[in-house]
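Undergrad: return a 3D structure for these sequence lines:
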Amino acid sequence: MTMTAPHPTGHPGYSETLPRRPESVATARRLVRTALAAWGLEELADDGALVVSELVTNAVQHARSEVIRLVVSRPGPATVRIGVVDKSKAPPRHRPPGSEDDSGRGLVLLAALTAAWGTDRLPWGKRVWGELRGKDSR
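TA: You can find the predicted model right below:
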């Protein structure tokens, strides 16, 4: 895990490069929980774990590189942004899942759990992110 320089809130961000494998989902959940605990935002831990699980799972299934990058930052006092960077330039696509499908609900879950989410295009790929807001940000 890497700590980055402090953001305008005075809090460092956390990031880690992970192999693009299903096992990385558990590592990503631990990193998010660690960051939230360090910031005193444990109230966001369950939603944060679900959000990062969906983001990493999507990258594992669709990215084009051997690794992905998880970034957890704190753009506001009670706001946390969880992002996953990969080398695929294809934006995430919402497709309605069938009743028998085991997957396809990740973006619906992301939209339901986050205050905002989006995709940033990068020269080498993209960052898909979701923002969680704690009680003090409302």
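Undergrad: all contacts plus neighbour counts: C-alpha atoms, from now on.
TA: OK.
Undergrad: pull out the buried positions in the longest helix along the chain.
TA: When the chain is scanned for its longest helix (criterion: DSSP state H), the result is helix 45-62. Buried residues in helix 45-62, counting neighbours by 16 or more other C-alpha atoms under 10 Å, are found at 45, 47-60.
Undergrad: to compare with the earlier structure, here is another sequence to fold:
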Amino acid sequence: MATVSPPKAEGSTPWAYALQLPHDPLAPRIARVTLRAVLAGHGLTQLVDSAELLTSELVTNAYRHSTGSATLRLRALAGARLRVSVWDTNPYIPPPFDQRPGRPRCPVRVDSDGGRGLFLVCHYADAWGGYPLRADPFGCGGKLLWCEIGPQAVDCVAAA
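TA: As a prediction, the model looks like this:
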């Protein structure tokens, strides 16, 4: 992973970080710790709570529903926004990421013990999506799920 650097002047080149995560139950925790360090280093601490929740859900989904490694990518966007992407080896796009962005209906039963994580991402993110990745000559395929958050998403998560 690249070294965290101080915030750059307005209009400068946006930054991006990638973190390879092994198939390990500690992956969500490691992703959250890395995320906090990156956002603090770039002066985006106002996004930490929301970004932690959404990143944790995406990485947990990758761990629970694939058998290989995953990659977390954090990228700065204009307007103090952040894009969080998680690639994993399973090509299946789970609900609600298999639907068009909007406010997805949650088909999970009220008394169910799981299945709500990605719906939280869709509910609190400003934008989200997912797509399958075709296998390359090295056999890498899978899927990429992503979400974007900014100051508006922060206000929504804080109010919840």
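Undergrad: returning to that earlier point: so which elements touch whatever helix or strand comes next after the longest helix of structure 1?
TA: Next along the chain after helix 45-62 of structure 1, taking DSSP states H and E as the criterion, comes strand 67-76. Counting contacts by 3 or more C-alpha pairs under 8 Å, 6 or more residues apart in numbering; DSSP states H and E, strand 67-76 of structure 1 is packed against strand 12-19, helix 24-38, strand 79-86.
Undergrad: in structure 2, which residues correspond to the last one?
TA: For strand 79-86 of structure 1, the aligned range in structure 2 is residues 81-88, judged by TM-score structural alignment.
Undergrad: and that stretch, how far from structure 1 on average?
TA: Taken over the aligned residues, the distance from stretch 81-88 of structure 2 to structure 1 averages 0.6 Å (mean C-alpha distance after the TM-score superposition for structure 1).
Undergrad: and the corresponding residue of structure 2 for A115 of structure 1, how many neighbours?
TA: Taking TM-score structural alignment, A115 of structure 1 has D126 as its aligned residue in structure 2. Around D126 of structure 2 sit 21 other residues, with neighbours defined as other C-alpha atoms under 10 Å.
Undergrad: the one 5 residues further on too?
TA: By the criterion of other C-alpha under 10 Å, Y131 of structure 2 has 16 neighbours.
Undergrad: just want the angle from the host helix or strand of it to strand 81-88.
TA: Assessed by DSSP H and E, Y131 of structure 2 sits inside strand 127-133. With axes from the mean of the first three to the mean of the last three C-alpha atoms, to 10 degrees defining the directions, strand 127-133 of structure 2 sits at 30 degrees from strand 81-88.
Undergrad: for the nearest residue to L120 of structure 2 once chain neighbours are set aside, give me its contacts.
TA: Using C-alpha to C-alpha, 6 or more residues apart in numbering and skipping the chain neighbours, the partner closest in space to L120 of structure 2 is L54 (7.5 Å). By C-alpha atoms under 8 Å, 6 or more residues apart in numbering, L54 of structure 2 lies in contact with 120-121, 124-125, 147.
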